[in-house]
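Colleague: Provide a 3D model corresponding to the input given below.
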Amino acid sequence: MKETIHSYEDLLIMLDHLLKESSEFNWDQFYSDRERKVPFFENHPDENLVDYMEKSRITAGKALELGCGPGRNAIYLARNGFHVDAVDQSAEGLDWAIERAKEQKVQVNFVLRNIFDLDIEEDTYDLVYDSGCFHHIPPHRRMDYISLVKRALKPGGSFALTCFAEGGELGGAGISDWEVYRGRSMRGGLGFTDEKLKGIFRDFTAVEIRKMRDMENETKQFGKSALLAALFKKEN
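Modeller: This is a model prediction of the structure:
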């Protein structure tokens, strides 16, 4: 690889390589053991997503899920009338998601791709959803992430995400963006507060930011209070 920076993209790639996790963690290996005791491996939607639907804060339309993994939220949206494009860069995760969708007889367009390689027509989606992808996005990629969400959403559309709360028991490093590069590590995933999320997504209107509710398995919903759930609107 040539190590000369000629463009903004060259700079982003260089910063990617500075961070340890980008080369050490393998999502295909992570999803290959389906018996792993990971709470979100259960095929249950996020409790906040169910809450948004039941309270009509979101209504059926076209949805994009970023980092869909084994597809539990994409499948829930499809079952509730959404036309869903669900994106992940893990083939193992998407194979599992496709199996689940077939078992439940729902149609989801699963896309194997890095989210930053998506070619999305402007004002396409009524909902962009992200459950657990954002806190793994390094700070230097964040501006492109925000641009992707803004481009994808229709005016008045909703953007919702769950992410690590700062210092939560599941993860959530309480470090500054600069400290990420001083230590060359995101420490497994960045943690956020209400105010940090409002600042990062200041171009959107914050509808609600709260801790997720802890949910037992028999509820058929996923929820952990170590995570934040946030709902934003794109201005008309």
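
Colleague: From here on, just use CA atoms for contacts and neighbour counts.
Modeller: Will do.

Colleague: Relative to the whole chain's centre, how far out is stretch 191-204?
Modeller: 15 Å (Cα atoms, centre = their mean, to the nearest Å).

Colleague: What are the contacting residues of that stretch?
Modeller: For stretch 191-204, contacts defined as Cα atoms under 8 Å, 6 or more residues apart in numbering pick out 135, 146, 163-168, 171-175, 206, 209-210, 228, 232-235.

Colleague: What subset of these is buried?
Modeller: 135, 163-168, 171-174, 206, 209-210, 228, 232-234 (16 or more other Cα atoms under 10 Å).

Colleague: Could you tell me which of the residues you listed belong to strands?
Modeller: 163-164, 206, 209-210, 228, 232-233 (DSSP state E).

Colleague: how about these, which pair is most distant?
Modeller: Distance extremes for those: the farthest pair is Phe164 and Lys233 at 20.6 Å, using Cα to Cα.

Colleague: now Val180, nearest residue through space, not along the chain?
Modeller: Using Cα to Cα, 6 or more residues apart in numbering and skipping residues adjacent in sequence, the residue nearest Val180 is Met186, 5.4 Å away.

Colleague: how about the residue lying closest to Asp88 once chain neighbours are set aside, what does it touch?
Modeller: Distance criterion Cα to Cα, 6+ apart; nearest residue to Asp88, sequence neighbours excluded, is Gly67 at 4.6 Å. For Gly67, the contact set (Cα under 8 Å, 6+ apart) comprises 86-89, 115, 130-133.

Colleague: Distance of Gly67 relative to Ser56?
Modeller: To Ser56, Gly67 is 24 Å away according to Cα to Cα, to the nearest Å.

Colleague: Okay, buried residues for stretch 74-94 please.
Modeller: Buried-residue list, stretch 74-94, by 16+ other Cα under 10 Å: 74-79, 82-94.

Colleague: Just these: which are in helices?
Modeller: 74-79, 91-94 (DSSP state H).

Colleague: Count the neighbours of Lys196 for me.
Modeller: 12 (other Cα atoms under 10 Å).

Colleague: Likewise for Leu18?
Modeller: By other Cα under 10 Å, neighbour count at Leu18 equals 17.

Colleague: So it sits against Met186, correct?
Modeller: No: with contact defined as Cα atoms under 8 Å, Leu18 does not count as touching Met186 (10.6 Å).

Colleague: re earlier: so which of the ones in strands among the buried ones among the contacts of stretch 191-204 is the closest to Lys154?
Modeller: For these, the closest approach to Lys154 (Cα to Cα) belongs to Lys233, at 9.9 Å.

Colleague: surely the closest one meets Ser158?
Modeller: Yes: Lys233 lies in contact with Ser158 (Cα under 8 Å); the separation is 4.6 Å.

Colleague: Could you also give me the structure for this second sequence? I'd like to compare it with the first:
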Amino acid sequence: MKTQFGNILLRRRKELGFTQEYIAKALHLSAQAISKWERGETMPDILLLPALADLLQTSTDELLGHHRQYGKTVYADRYQADEFYWGLEPNEMCYDILRLKPPSQRRLVLDMGCGEGKDAVFLARCGYRAVGFDLAAESIAKAKWLASQYPTAAAEFFRADMLEYVPQQEYDILFASGVLHYLPPERRGAILQEYQRCIRPGGLCALNVFAQKPFIPPPPDEEIDGGYWRSGELFSLFADWKFHRCEEIIFDCVSGGTLHQHVMDILIAEKIV
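Modeller: So this is what the prediction gives:
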């Protein structure tokens, strides 16, 4: 991945006629740092990628070597509305993160399937450095707009597919809410293992998944591509982690304008080794 990124950076820089010094000055870095990127020795902090992509007149996806043409997602039309489809109230797991790992050390958060960015922006406003990605272009546009309303909040967003994107740096916290049902059942373990690998020792995974119960009918307004999780399935994938929160709840929901219920498994787990 580092070599691929370096080759893309080098090619694009030469196409534009930029020197390493020019890029370094624009990003407030040293030319040596740019040289190391191009040689595949290091990667930039992910928070720098949007600025680097803008400078090189390309996208973050292209810089990372993702050339897939993404289709329209199931939420595309809903995200085009002026209001925020999921509202702006942060998920309660954000408060678990604040309690367990306060932002005093400017901890780095990755929001997987960030939607319109409300949780990532909230955490950034609290003092974390937050990075979010989502498949829907419409949601990323709204997330960037929301972040722009808080200039001191360190929040960046880019478009990527969780089935393809592999993190290339370490994070203190992985956050994923209401999105992991899009992982195909046969790939869940392998994909989450990749994300577990990128969490620093002492870091957290704050995750929830929709679980299936025979006495709860499916919601009327959602397309569950990968399928519901089995009750307890998420917990089993973190058997070697320290559990701070591990529970299953049933709650009412009115998304789409119709009252229905969800079963959700919630996990806050810490990586000890």
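
Colleague: Dump the ones in strands among the buried ones among the contacts of stretch 191-204 of the first structure to CSV, plus distance to Asn48 of the first structure.
Modeller: Formatted as CSV, these follow (distance: Cα to Cα, whole Å):
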residue, distance to Asn48 of the first structure
Cys163, 12
Phe164, 14
Ala206, 15
Ile209, 10
Arg210, 9
Leu228, 10
Phe232, 13
Lys233, 15
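
Colleague: Could you pull out the strands in the first structure for me?
Modeller: Counting by DSSP E, the first structure has strands at residues 62-66, 83-88, 109-112, 125-131, 153-164, 205-211, 227-233.

Colleague: Give me the number of neighbouring residues for the residue lying closest to Arg78 of the second structure once chain neighbours are set aside.
Modeller: Nearest residue to Arg78 of the second structure, sequence neighbours excluded (Cα to Cα, 6+ apart): Tyr85, at 6.5 Å. Using other Cα under 10 Å, Tyr85 of the second structure is surrounded by 16 other residues.

Colleague: cool, the one 5 residues further on as well?
Modeller: Counted with other Cα under 10 Å, residues neighbouring Pro90 of the second structure total 16.

Colleague: What distance do you get for it to Leu98 of the second structure?
Modeller: For Pro90 of the second structure relative to Leu98 of the second structure (Cα to Cα), the value is 12 Å.

Colleague: which one in the second structure is aligned with Cys160 of the first structure?
Modeller: I think there's a mix-up here, since residue 160 of the first structure is Ala and not Cys. Matched to the second structure by TM-score structural alignment, Ala160 of the first structure sits across from Ala206.

Colleague: no, scratch that, I was asking about Ile115 of the first structure
Modeller: Looks like Ile115 of the first structure aligns to Met162 there (TM-score structural alignment).

Colleague: now that match: how far from Leu183 of the second structure?
Modeller: The value you get for Met162 of the second structure to Leu183 of the second structure, if Cα to Cα is used, is 8 Å.

Colleague: Same check on Trp229 of the second structure?
Modeller: Trp229 of the second structure is 10 Å from Leu183 of the second structure, by Cα to Cα.

Colleague: Equivalent analysis for Cys114 of the second structure, please.
Modeller: From Cys114 of the second structure over to Leu183 of the second structure (counting by Cα to Cα), the distance is 15 Å.

Colleague: Looking at those two, which has the bigger crowd around it?
Modeller: More crowded of Cys114 of the second structure and Leu183, by other Cα under 10 Å: Cys114, with 28 against 20.

Colleague: Go ahead and confirm that one touches Phe122.
Modeller: No: the criterion here is Cα under 8 Å, and Cys114 of the second structure misses it with Phe122 at 11.8 Å.

Colleague: what range in the first structure matches stretch 123-140 of the second structure?
Modeller: By TM-score structural alignment, stretch 123-140 of the second structure lines up with residues 77-94 in the first structure.

Colleague: Centre of the chain to the matching stretch, how far?
Modeller: With Cα atoms, centre = their mean, you get 12 Å for stretch 77-94 of the first structure.

Colleague: ok, the residue nearest to Arg78 of the second structure to Gly132 of the second structure distance?
Modeller: 17 Å.

Colleague: the helices in the second structure, which residues?
Modeller: Under DSSP H, the second structure gives helices at 2-16, 20-27, 31-38, 49-55, 60-63, 76-79, 93-100, 118-125, 137-148, 188-197, 233-236.

Colleague: Can I get those in a markdown table including distance to Phe158 of the second structure?
Modeller: Listed next are the helices of the second structure as a markdown table, based on distance: least, Cα to Cα, whole Å:
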| stretch | distance to Phe158 of the second structure |
| --- | --- |
| helix 2-16 | 16 |
| helix 20-27 | 18 |
| helix 31-38 | 20 |
| helix 49-55 | 7 |
| helix 60-63 | 6 |
| helix 76-79 | 16 |
| helix 93-100 | 21 |
| helix 118-125 | 12 |
| helix 137-148 | 7 |
| helix 188-197 | 17 |
| helix 233-236 | 26 |
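
Colleague: Pick the most buried one from those helices.
Modeller: Mean neighbour count (mean count of other Cα atoms under 10 Å) peaks for helix 118-125 among these, with a mean of 25.

Colleague: same for that helix, what does it pack against?
Modeller: Secondary-structure packing of helix 118-125 of the second structure (3 or more Cα pairs under 8 Å, 6 or more residues apart in numbering; DSSP states H and E): strand 108-112, strand 129-134, helix 137-148, strand 154-159.

Colleague: Which residue range of the first structure does the first one align onto?
Modeller: Alignment note (TM-score structural alignment): strand 108-112 of the second structure is matched to residues 62-66 of the first structure.

Colleague: That stretch vs the second structure, mean deviation?
Modeller: The superposed stretch 62-66 of the first structure is, by mean Cα distance after the TM-score superposition for the first structure, a mean 0.6 Å from where its aligned residues fall in the second structure.

Colleague: quick check, distance from that stretch to the centre of its chain.
Modeller: Using Cα atoms, centre = their mean, the offset of stretch 62-66 of the first structure from its chain centre is 10 Å.
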